[in-house]
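> Got a sequence here, can you build the structure:
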Amino acid sequence: MTTEYFHFLGILGVAFFAVSGTLLGHEKKINGFGVVVVACLTALGGGTIRDVVLSQPIFWISSPDYLLSTYAAIIGTILFIRYMPPLSNYYFIFVDAVGLAIFNIMGIEKALIEGTGMIIAITMGMTTGIFGGLMRDVVCREIPLVMQGDVYASACLAGGLTYAALFSLDAPYAWCILGSVVVTVVLRAGATRWGWRVNLFKKRQAAPSDKEQ
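You can find the predicted model right below:
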């Protein structure tokens, strides 16, 4: 992936996550400065942890464009909320799903650039995608989405596995990215629309014949 394309993807990712943080802050009736804090945690938290783990310069310190994109997204969302009709919760779900998908890709790509194996890259993708939203939910006193049964971390994992499969088939970067993003967004949005859940510890229902014994 070229440096310019990687940079653009990161700018887009922080903007989407900043919007989701601003929307949740508004829903929780947090004051103005608090909304900025929540939005910045959402947009920059996951990537910061990724860079610390990979022993890389913090991305938003190395390039202030990420901060500018974050602040612009916050201001734009605040103006939209003030002057446009009330927003449906689906806006939050959509922008969070897109941000999750983009940051997942960012983590995978950055890890691969640093020479890690694909398993570590997929883990870094999940870390980048999940931890911003985790910080946002904790600060807003919400049960983090990643801790609930809804498809969230598993959507990241599925997107990462899709990227790995296409990468192993020597598919062009664009197809690896597109495939991963589509899978992540569809799974996350589908979980909201149709109630898909991941219940690892759900007990098997006993068959009628077992109950009779």
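> From now on I want contacts and neighbour counts done on CA atoms only, so please keep to that.
Noted.
> For residue 168, see how far away the nearest residue to residue 132 once chain neighbours are set aside is.
Computed as Cα to Cα, 6 or more residues apart in numbering, the closest residue to residue 132 that is not its neighbour in sequence is residue 42, at 4.1 Å. Taken as Cα to Cα, to the nearest Å, the spacing of residue 42 relative to residue 168 amounts to 31 Å.
> structure for this one too, so we can compare:
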Amino acid sequence: MTELYHWFDLIGIAVFAITGTLVAHEKKMDGFGVVVLATVTAIGGGTVRDVILDVPVFWLHDQSYFYAILAAVLITTRLINKQKSIPHYTLQIADAFGLAFFAVMGTQKALLAGMPHMTAIIMGVITGCFGGMIRDVLAREIPMLLKGELYAITCIAGGIVYTLGIYFGLATELAMVLAMLTTLSLRIAAIKWQITVHVFNYPD
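Predicted structure coming up:
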């Protein structure tokens, strides 16, 4: 089971590293900038989560996370150089997949650390959103978390599905898959139909 969680973590790390690489490409960063942006995107949220939970930071003693980041960077840069152009929605779709993985993994880790359900869901939001927020701030963009289509709300929904699944006795793997699909589906639907939660009346 621990190995399964580790693989889920690596997949999420790689996907978020891809989004960091795509943003670095848009901003015309050099090689070092690409690696930095990919890395902070991939491990930023999980690092903040672990510091808050006062548990060992997940990447300190496991080099496989950095191998996953470097592999994602190399593959993505090669594809970009080969294709010459990337569809505009690629970043958002890749980010949605990373969000789905990390929101659920963050919630799950907080529950294993003995946190109550609401705290675990908040940790899922932090894990899913903070890496992308750091990425956007470094790239001088308004973070996706703070604008546009549903973002953090999709993490909350995924966290709720996971905690309810565990509470009602679903197998952990099934609860994880259902929660990830919930987060991913909501995020992609929000992108497709531009679903937002406005509290101010903005002119068209």
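> ok so, going back, please say which of residue 42 and residue 168 of the first structure ends up with more neighbours.
The neighbour comparison of residue 42 of the first structure against residue 168 (other Cα atoms under 10 Å) goes to residue 42, with 32 against 11.
> that older thread, tell me the contacts of the residue nearest to residue 132 of the first structure?
17-18, 20-21, 131-136 (Cα atoms under 8 Å, 6 or more residues apart in numbering).
> Can I get these in JSON lines including distance to residue 195 of the first structure?
Formatted as JSON lines, these follow (distance: Cα to Cα, whole Å):
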{"residue": "17", "distance to residue 195 of the first structure": "23"}
{"residue": "18", "distance to residue 195 of the first structure": "25"}
{"residue": "20", "distance to residue 195 of the first structure": "20"}
{"residue": "21", "distance to residue 195 of the first structure": "23"}
{"residue": "131", "distance to residue 195 of the first structure": "23"}
{"residue": "132", "distance to residue 195 of the first structure": "23"}
{"residue": "133", "distance to residue 195 of the first structure": "20"}
{"residue": "134", "distance to residue 195 of the first structure": "20"}
{"residue": "135", "distance to residue 195 of the first structure": "24"}
{"residue": "136", "distance to residue 195 of the first structure": "22"}
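> Which members of these are positioned in helices?
Assigned to helices by DSSP state H, the following of the contacts of residue 42 of the first structure qualify: 17-18, 20-21, 131-136.
> going on from the helix or strand hosting residue 52 of the second structure, what's the next piece of helix or strand?
Using DSSP states H and E, residue 52 of the second structure falls within helix 31-53. The first helix or strand that comes after helix 31-53 of the second structure along the chain, using DSSP H and E, is helix 64-83.
> By neighbour count, which bits of that next one are buried? Give me those.
Along helix 64-83 of the second structure, these residues count as buried under the neighbour rule (16 or more other Cα atoms under 10 Å): 65-66, 68-70, 72-73, 76-77.
> List of residues touching that helix?
Counting by Cα under 8 Å, 6+ apart, helix 64-83 of the second structure makes contact with 10-11, 13-15, 17-18, 21-22, 34-35, 38-39, 42, 59, 86, all of which sit outside it.
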